[in-house]
Each structure stands twice: as C-alpha cells, then as structure tokens.
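Student: okay, predicted coordinates and the sequence, questions at the end:
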Amino acid sequence: MHYHQLKLAALSALSIWASAVACRDIVSASGLEARDGVNYTELATKLSKNAQIYLPGSGAFDAAVARWSNLSTPVANLVVVPSTEHDIVETVNFANQYSLPFLTTNGVHGSITTLGKMTHGIEIHLSQLSGITITPDGQTATIGGGVIAKNLTDALWAAGKQTVTGTCECVGYLGPGLGGGHGWLQGHYGLIADQFVSANVVLANGSLITVDENSELFWALKGAGHNFGIVTSMTSKIYDIQQPNYAIETLIFSGDQVEAVYEVANEQWLTNGKTMPLDLINWSYWYFDPVTDPEKPVIAMYLIQQGVDTVDTAYTQPFLNLGPISTQALSGTYRDLATWTGISLDATPCQKTGNANPRFPIYLKSYNTTAQARVYELFNQATTNASTAFSNALFMFEGYSQQAVKAIPSASTAFAYRADNLLVAPLLTYTPDGPALDARASELGNQIREILYQGSGETSLNTYVNYAYGDETPLAWYGSEVWRQDRLRALKGEVDPLGRFSFYAPIV
C-alpha cells in the first residue's frame, strides 16, 4: 500500500517497547526526540512495560497501518499498541496535550472514506487488549477491545458457550458491535450490540469510565458507538450452545434467472407478513466466475439451517425447481459457517491485498425483482467487460432471521433499522489507479444503490454504518427520525464537544 509521508516523515525506522523510565528498552532514543513541538519520548515513559510504539519505516508500523481497503485511508505518524487501559488514557491525554488527532483500530474491514480525513496523528491499535474472561455464573464474558470474532467464538466454544459476533472471522468483536452488528445468531439473541451489559470507555477528555444500561452513553454505544469513545472492554451476554450442528445447501444459478430466484425468496420469507424462519439464514452472492459461466456473473444462493445435517427440502425445493446450474450440500458445526461462505480467517476477504474495497450498503424489507434485474445488468456490464477494473467485485445479499432483533424496542438503542429484513451491498474490489477510477467506482456503486432505493418504496435511505462507503449522511447511518438525530447530537456535544471521535461516520 502507499502511505503519504507527512510531518514526521523524517523519523527513522524504529519499533520500541515502551516501559517505565527505569527499564525502557529503546532501540534509538533519538527516534523519539521532540519534533514539531511534540515530545514523543514523554509518551513512551508514561506507558506500561508491554506497550509498544511503532514509527514509520518499520515493518511493525507498516503492518499496523495497513488497511483492508486502500481507498481514502487514514494517515498516522505513530502507532501505539496499548497493553492496558491506562495506556489508552495516557495516549489520549498526550494527544490532547499536543492537539494531535488519534484513531483507534482493530480487525480488518472498516473501509469508510471518512477515515481519510485523518491526515496525521496517532493510531491506537488495540490488538494487545485481547482478554476474554467468562464470569463464574456463565452468563456473561468480559471481552477486550482487541478481540476478533474468531478468537471469541473459539474461546467461548471451548467452554460450551457462544454469543453473537460478526460473521467474518477476521473482524473485531467491538467494531461491528458499535454499529449494531449482524451475526449468525441474531435471530435467537439480537444484534451484537444487544448483548452489551457494561463497557469500560476512554472518553475524549482522557477519562476512563464504566457505563451500563443506566447511562445515556450506553444507549449511543449500541449503534453509533464509533463517535463517543474508545471501548477498552465490553461485558456481554453469552449463552449455552443449544444446537451446534449446521447444514448448508449452495445453489448456483445463471444470471438469466435473477428475477425468478429472488421472487422465490420473497414468496418464501419476505412478503405477506412472512419472516425468515428462526433456524434459517439466506445469503446470496453475485460474482463473475468464467469457469462456471464465461458470459455473465453467477448467483450463488446459500441456504443455511441450524440444528440439522441436511437443509430441509421445504427450503430447498422451491429453488431446485428453478433448475440451478449446480448444487452442493455440506454439514458441520457453527464454526464451519465462515468457511462455507468464503469469509474465514484464511479466505481472500480477510487478506490485506492493497485493493480498494468500497461498499454501498442499503437495508431492504424485501426484494423488488425488477430492481434486482436492473442492478444485475449494471453489475454484469461492470464485471465481465474485457477492460473492466471490477472483475473481482462481489455483490452481497444477507438475509438473517430477525425474531430477536425485532423483539427489542427500536427506541432502546441507537441502531435504527430493526424493521428491515435484508442487508444488501455491492463490494467493488479493484486495484487502485488514481482518482478517475475511484470516481468510476463511486458512480457505479451509488447508481446501483439508487436503483435499489427507488425500488424499495422507502422514503429514507437506510444504510449499515459498518459497511458504509462514506458519502452517505448521518440520517442514513443512524436513522432519519428527528428525535434520533437530536439525541445523538446532544450527547455528542456533551461527551465529545471538540469532535475528537469524528473520523468514522461522524454524527456531525
């Protein structure tokens, strides 16, 4: 990836372990000399012995700042990897002292273009805050801010427990959760954010507080949390594993069948008051696979059922009646879901390849099959042309069971879109090649989204903030109701009046 060199470009390559004054192991103290009025040695002396500081030119720095999407990326002059909550307090206070921007990172997939507004400052990388502690009663677990989804799933599974996490194994637990957070188990338990019990949070002024359901801030953390602080740990609900076994049926269709495929989905689950069965998840992907179809993108329909070894024919037969190109049936456990759907830790979507990966999400209640056909044709033209830059694009349609999500009152969290049934997003993967190509991707993605929006019959654009492209508005990210916007802005003014947390989908 290409990273702009800004004020501290002259800093020598250096990775240090920051520790107490008496026992610092600093490779070259000159690397942390005061520069441009900023004394970075001062910060190093205040951090715990296992905290780390990375400077430009080191492999550790490059790895820490590398993004999954190389489009409008944030720029850091220094990376701090805290080992304790207090390290974050010291780093925020230091940044405030020198009026330095700071940005907290963890996981992989935060790709919103508003991050590019950070042109210098400190990255706070939470990877060392990776503790997972199950409480003695087995009802909750305290989860460090640096924990990723796979590690949490595996740790809980070993104890006979599970909770709602993001579906992709390499995403963090808290990053998605602070934006609401969809997951395989949400039909049973609600969103990731719905599991939150209490949180330790470092505020913009450097103070460390604990909040729970009695706090206005806790309401905001459940859907708009990126705007309000650094969550160092979260205590969340966990559950006994009830049905470990899962089955999947993958059906590959020709693009010529696009309207028929999504009409079946509507008739089965999404119209006339129907909803996705509690034990079923319905995903689909569009992508160009010249081996299967050299002319146009295919439709991969995933029917995933919990508690069985074979997906019920009541779910599969209506799709089989359409005559798919191929089918495949697999059985396993909950921990196989990411592999089956191509989002495991070692799969391509979890790798940092230098590509740009903008998404253009929209929530829907059901499929407008005419709109599906129109956007399929746009996707077809964009991905199969010999000169296209978007041949590796992926169109994602996520349909989870919604019972527990909808059982929670909409006003009880900052997440605004409990009434919607589908999460849809084109992912326009491409190799960066300058502003003109970026503009083409933006135009295509927004054109696709606009067709879906117009076909939805909705009066406001509802988007998933964790997938956001960046040109959406706060009304699209956090709900268009006046009371929601007023409540969020008022709390922002109280908790973060200087807008220190404003690089990710800012409220104002």
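Tutor: Received it, and whenever you're ready, just let me know what you need.

Student: C-alpha from now on. contacts and neighbour counts both.
Tutor: Fine.

Student: quick check, Thr250 in a helix?
Tutor: No: counting by DSSP: H, G, I helix; E, B strand; the rest coil, Thr250 falls outside a helix, being strand.

Student: cross-check the contact I'm expecting between it and Pro324.
Tutor: No: taking CA atoms under 8 Å as the definition, Thr250 is not a contact partner of Pro324, at 9.8 Å.

Student: and Thr429, how far from Thr348?
Tutor: Summarising the geometry, the distance separating Thr429 from Thr348, computed by CA to CA, to the nearest Å, is 11 Å.

Student: these two: who's more crowded?
Tutor: A direct count of neighbours by other CA atoms under 10 Å for Thr429 and Thr348 places Thr429 higher, at 19 against 11.

Student: how close does the more buried one get to Ala63?
Tutor: 21 Å.

Student: swap in Asp289?
Tutor: Distance from Asp289 to Ala63, by CA to CA: 31 Å.

Student: more neighbours: which of these two?
Tutor: Between Asp289 and Ala63, counted using other CA under 10 Å, the more crowded position is Asp289 (17 against 11).

Student: now the helices for the stretch 251-400 of the chain?
Tutor: In chain order, the stretch 251-400 of the chain shows helices spanning 258-265, 313-320, 337-340, 369-384, with DSSP state H, counting those that start in this stretch as the criterion.

Student: Thr250 and Pro324: which is more packed in?
Tutor: Using other CA under 10 Å as the criterion, Thr250 and Pro324 rank with Thr250 on top: 21 against 18.

Student: how near is the more buried one to Ala300?
Tutor: According to CA to CA, Thr250 and Ala300 sit 7 Å apart.

Student: name the SS class of the closest residue to Thr135 other than its chain neighbours, please.
Tutor: Leaving aside its chain neighbours, Thr135 sits nearest to Ala141 (5.7 Å; criterion: CA to CA, 6 or more residues apart in numbering). Here Ala141 is recorded as strand under three-state DSSP.

Student: Ala141 touches Ala199, doesn't it?
Tutor: No: in this structure, Ala141 sits apart from Ala199 without contact. The criterion is CA under 8 Å, and the distance is 11.5 Å.

Student: overlap in contacts of these two?
Tutor: Both Ala141 and Ala199 are in contact with Thr235, where contact means CA atoms under 8 Å, 6 or more residues apart in numbering.

Student: one more structure, for comparison:
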Amino acid sequence: MLFSRALPVTCLALAAPVTAWAQSFARSATGTNITALFAPGLSPGASIHFPSDPDYANETIQRWSTYDPPTFVVTIKPAVYTDVQFIVKQADRHNIPIYATGGAHGAEPGFGNVKHAINIDLSNFNTTDLNTATNRLTLGPGIVFADLYDLLYNAGKEIPTGNALCVNMIGATIGAGVGPLQGLHGLIIDALRSVLIVTAAGDLVTASDTQHPGLFWAVRGAGANFGIIVSATYEVYDAKNNGQVIEADFQFLPSANRSLWEVLKSWDSSYPAEMGLTIGAGFNRSGGVPTLGASVSFVGTQAQAQPYLDKFLALNPILSRVQSIGWNQLAIQSGFGSALRVCTRGQYANHYGVGANQTNVNVFTDVYNRFAAFSAARPWYAGTMAVQRYSSAAALAVPISKRGVYPWRDIGTLIEFNNFYDGPVHDAEVDAFCKPARSDLLAVSGFPTPHVYINYAFGDEGPEVWYGKANLPRLVALKKRWDPKNKFGAGNPIYL
C-alpha cells in the first residue's frame, strides 16, 4: 500500500508536513483518521493521496469539468478488486461518503451534493483482454475510447464508441453509449455482455443475462446508481468494409445554417445505417464571426458515400475535406482534427441535451441564430452547439428482453449545448439561454414526452426523463435491494 506521493507505508513518519495538515483536514471533515482507517486493509499496490499533496494533480485523475464538483478529503487508488470492496465496506462502517472516478467526465450539478468524500480513483484498472476467437473484449474502468481504437482495428474488429477519444468506455456504456457505428451495431450497451460490480454492501457480483439479470438490466442505462464496475466484457464485431470509412469535413458560412437544417430534415424519415453526422456551431473570437461546420463518417466506399456528401457540397462550403481512413482514426480526424479540445481537463463546463426524431427547420434556424448572438455578446463564453445524427434502426432492432433500462432508442438526432466559460459568476446567464432553447427544441422534437440521452443531460430533468416513467417502479425496487442507503448515483439519482 502506498501513501502520499507514492511513499511506502514504512515511510509514513517521514511524510512532508503538508501531509500532516491533510490528515488533520481529513479528520476534521470526517471525524476519522483516514490513513489509520484504510491503510491496513489495502493491498501493497494501492495508494492514498491527499488534495494538499504537491503531486496530487499528477497522481490522480482530475475532473474534466470544475462545474459544481464533488469534494474529496482523500483519493484512494485501489490496485485490486478487494481494495475496492474494502474501501466501500470500511467507508460504510464509518459513514463516510464515497465517489468512484473512472474518466471524470460527468458534469451534472448533483455531483456537488457529494461532500468530504473518499474518491476511489479507478485508473489502475487499465487493462484490456481481447479474444478474437470468441469476439470478446474485457476491460477495466481505467480504459478510454482511444485505448481501444488501434487494438481492435489491428485485429480486424470494431465496437461502437463515442466521438470523444478521451471518454471512459465503461462510463459511457452505463449511460447507453451513442456514436458513429451505432447504426451498424446498436448502442454500446448492446455490445455489453457482463460486468463485475462492487455493490454498496462491498460484494463483488457478476451481472449478466444469466447472473443477476435484474441488476444487469439496471446497469444498462442507470449503472451509476448501483455500484462500482471494476470490469466489463463486451462483444466485438468483425470490422465492416475492412475497417475503412469515408470521413468528410465541411465548413460553411453562418448564412448557410437554414440550408444545412433542410439537409438534415431530408433524412428525417430515412437515414443510412452506415453514416454518422455531427453539425457543430461555435464562435471564432479572432475573426469575430459565428462558425458552422459538419463532419460525416460513412462506412463504405467513396461511391456509396458520394450521394450524401453531395448534399453538403451543394451548400458551397468555404472549406472541405474528404478522405478514406481506418475507423480507428475517426475520432482524431473528425472536425478537421479538432477533437482534442474536449479532452482538456479542469475546464468550467456543463451541457444541456435534447433528443429528437424530426427536424423543425424554423426552430433549428432560430436557435442557431440565438446561439450565435449569445456567443458574440459574451467574450467569456467558449461553448458550442452540436447536433448529432445517427441511425436508430439497429438499436430498435434489439429485442426488448435484451435492451436494458435505457428508454430512448428512438432518438435519431441529439442536440447538445456544450458550455465552456470562466466560472459560476455567469451560470445564470448561461442557464437563461440554454433552458429556453432546450424547451423550444423539446417542443418540436417529435416526441410526446421529453427524451434525453442521459450522458448529455444537464441534471435537472428528473428520473422520468433519464430512465423512462414506465421503468421507475422496477428501478426503485432494484435500488432498494442493491443500494438502499443511496451510496451511488448522485448525478442522476433514483429516488427512494
């Protein structure tokens, strides 16, 4: 077991004075001496880190967003599954809150309700095991999308992943998981075959279709509420088109936005399974103008993709690029190679999301224009508006008994406001723009009730929107069984 800047347990007495202060703070925050409580029960590879340690930011996973974050008295990095079990049990005995960190990409305001917690940093669980004979991939909660691209591509395999290469695979999975390959293979949860999860009781449980199937149902869409997943096994697929995709990027004048929404609307009733689309809007501070672009991925040949690309070319883009690449390069190449921006940690950021199955050109145009005006008038704002379009056919083809709790497989278009700005002094202004814009988009979404992909949710929508009203009785019953003290799920809680 390691402690404070990875010092061996035998060197505790030699720790710097700042560590003594950290211990004092931890004791005052929780009424407990953290090291004395946890160090004896951890494995030799585990480590304890206090926020006051000089190397804390380098030794522990830092949050992507500083918006209304949880607060920690200490971070413990377990090395083996029994470490996680011990931490959960020991924290429960002493009534200390816990919080598990995989990729640290969540930004819901509910996380701010987690105070003086033990942060369980899962980054040591960063292994992958690919079996090409059985088409199974097992991985830990320290794995992000980028860790999988070359591994699978080089083996002639693929799996649905999201657009941002730095997002945690398991974290995205338990919210359903959308991305450019979902038209061919369904959501990421549709590839999930089992999980090893440490429950609120500290038990290590396998959940699958055959073992604890109720828990497995809940994990697929509401997993953050039921424990700490320490391993997940997925089915992988033979790569389509030898793993090659057409990737195309377009940049338009802002005046083309209505025409771009008309292109999107033309696919409302029929959309190719092979194609992923992201339309992005922002504001160029150096040029003082709004921006508008589109990125397309198409699993197929140039000739097969061309009729769809021609619709964008007809709008006279001011910049365009079309290339054939391996699917493993999609995330890094998309958007003229701008993907890394969303991976910067420590930004003050939140997001609002809407799910739709139709395009109202008038409302989309109006919201874009309002977004551009809002951005132009506020030099402190660096947010974006993203509209993603994927085929929902494969997700809807999954039998109901295999689907999990995620209720909104019929979403075809996802709209998200990704808000980046300088701090809480401007929260009210951002909310005052986003909430009416979200309401206007929901009103023309094509759905009778609000739909939101939970990983894009702001956090104020409520359980009926996150999980579906019809699912709540079963979810509540499972929550009472597996997490009766509400240890987990602060971001999108299931209320007991």
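Tutor: Arrived safely, thanks for sending. Please read all numbers here as calculations on a predicted model, not as lab measurements.

Student: can you calculate the TM-score here?
Tutor: Counting by TM-score structural alignment, normalised by the length of the second structure, the TM-score of this superposition works out to 0.91. Behind it: 480 aligned residues with a CA RMSD of 2.3 Å.

Student: hmm, back to that, contact partners for the counterpart of the residue nearest to Thr135 of the first structure in the second structure?
Tutor: When the two structures are superposed using TM-score structural alignment, Ala141 of the first structure falls opposite Leu137 in the second structure. By CA under 8 Å, 6+ apart, the contact set of Leu137 of the second structure is 128-131, 233-236.

Student: could I get those as CSV with secondary structure and neighbour count?
Tutor: Formatted as CSV, the contacts of Leu137 of the second structure follow (DSSP: H, G, I helix; E, B strand; the rest coil; neighbours: other CA atoms under 10 Å):
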residue, secondary structure, neighbour count
Thr128, strand, 18
Asp129, strand, 12
Leu130, strand, 20
Asn131, strand, 13
Thr233, strand, 21
Tyr234, strand, 20
Glu235, strand, 20
Val236, coil, 22
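
Student: ok, those vs Lys485 of the second structure, which is closest?
Tutor: Relative to Lys485 of the second structure, the closest of the contacts of Leu137 of the second structure is Thr233; by CA to CA it sits at 27.9 Å.

Student: for Thr138 of the second structure, see how far away that closest one is.
Tutor: For Thr233 of the second structure, the distance to Thr138 of the second structure under the criterion CA to CA works out to 4 Å.

Student: where along the stretch 51-200 of the second structure do the strands fall?
Tutor: The residue ranges that make up the strands of the stretch 51-200 of the second structure, judged by DSSP state E, counting those that start in this stretch, are 72-77, 98-101, 117-121, 128-131, 136-139, 157-158, 192-198.

Student: rebuild those strands as a markdown table, extending it with distance to Pro272 of the second structure.
Tutor: A markdown table is the format used below for the strands of the stretch 51-200 of the second structure (distance: least, CA to CA, whole Å):
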| stretch | distance to Pro272 of the second structure |
| --- | --- |
| strand 72-77 | 44 |
| strand 98-101 | 36 |
| strand 117-121 | 40 |
| strand 128-131 | 30 |
| strand 136-139 | 27 |
| strand 157-158 | 19 |
| strand 192-198 | 24 |
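
Student: tell me which of those sits nearest to Asn350 of the second structure.
Tutor: Each of those was scored for nearness to Asn350 of the second structure using CA to CA, and the closest is strand 98-101 (17.6 Å).

Student: helices or strands up against that closest one?
Tutor: Contact here means 3 or more CA pairs under 8 Å, 6 or more residues apart in numbering; DSSP states H and E; on that basis strand 98-101 of the second structure packs against strand 117-121.

Student: report all helices and strands that the strand it packs on contacts.
Tutor: The elements that strand 117-121 of the second structure packs onto, with contact taken as 3+ CA pairs under 8 Å, 6+ apart, are strand 72-77, strand 98-101.

Student: and those as a markdown table, adding distance to Asp83 of the second structure and mean neighbour count?
Tutor: Formatted as a markdown table, these follow (distance: least, CA to CA, whole Å; neighbours: other CA atoms under 10 Å):
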| stretch | distance to Asp83 of the second structure | mean neighbour count |
| --- | --- | --- |
| strand 72-77 | 9 | 24 |
| strand 98-101 | 13 | 23 |
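
Student: reformat those as JSON lines; add distance to Ile415 of the second structure.
Tutor: Compiled in JSON lines, those are given as follows (distance: least, CA to CA, whole Å):
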{"stretch": "strand 72-77", "distance to Ile415 of the second structure": "33"}
{"stretch": "strand 98-101", "distance to Ile415 of the second structure": "26"}
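
Student: and the ones you listed: which comes nearest Thr30 of the second structure?
Tutor: The closest approach between Thr30 of the second structure and any of these, judged by CA to CA, belongs to strand 72-77 at 8.1 Å.

Student: distance from that closest one to the middle of the chain?
Tutor: In terms of CA atoms, centre = their mean, to the nearest Å, the centre of strand 72-77 of the second structure is set 22 Å apart from its chain centre.

Student: now the longest helix along the first structure: buried residues?
Tutor: When the first structure is parsed with DSSP state H, its longest helix is helix 435-456. Neighbour-count burial for helix 435-456 of the first structure flags 438, 441-442, 444-446, 448-453, 455-456 (criterion: 16 or more other CA atoms under 10 Å).

Student: also stretch 17-33 of the second structure?
Tutor: 19, 22-23, 25-26, 29-30, 32.

Student: what's the farthest-apart pair in those residues?
Tutor: Maximum pairwise distance in those, criterion CA to CA, is 16.3 Å, between Thr19 and Thr30.

Student: please say which position in the first structure Val198 of the second structure maps to.
Tutor: Match for Val198 of the second structure (TM-score structural alignment): Val202.

Student: which ones are touching the nearest residue to that match once chain neighbours are set aside?
Tutor: Counting by CA to CA, 6+ apart, the nearest residue to Val202 of the first structure once its immediate chain neighbours are dropped is Leu208, at 4.4 Å. Applying CA under 8 Å, 6+ apart, we find Leu208 of the first structure in contact with 89, 200-202.
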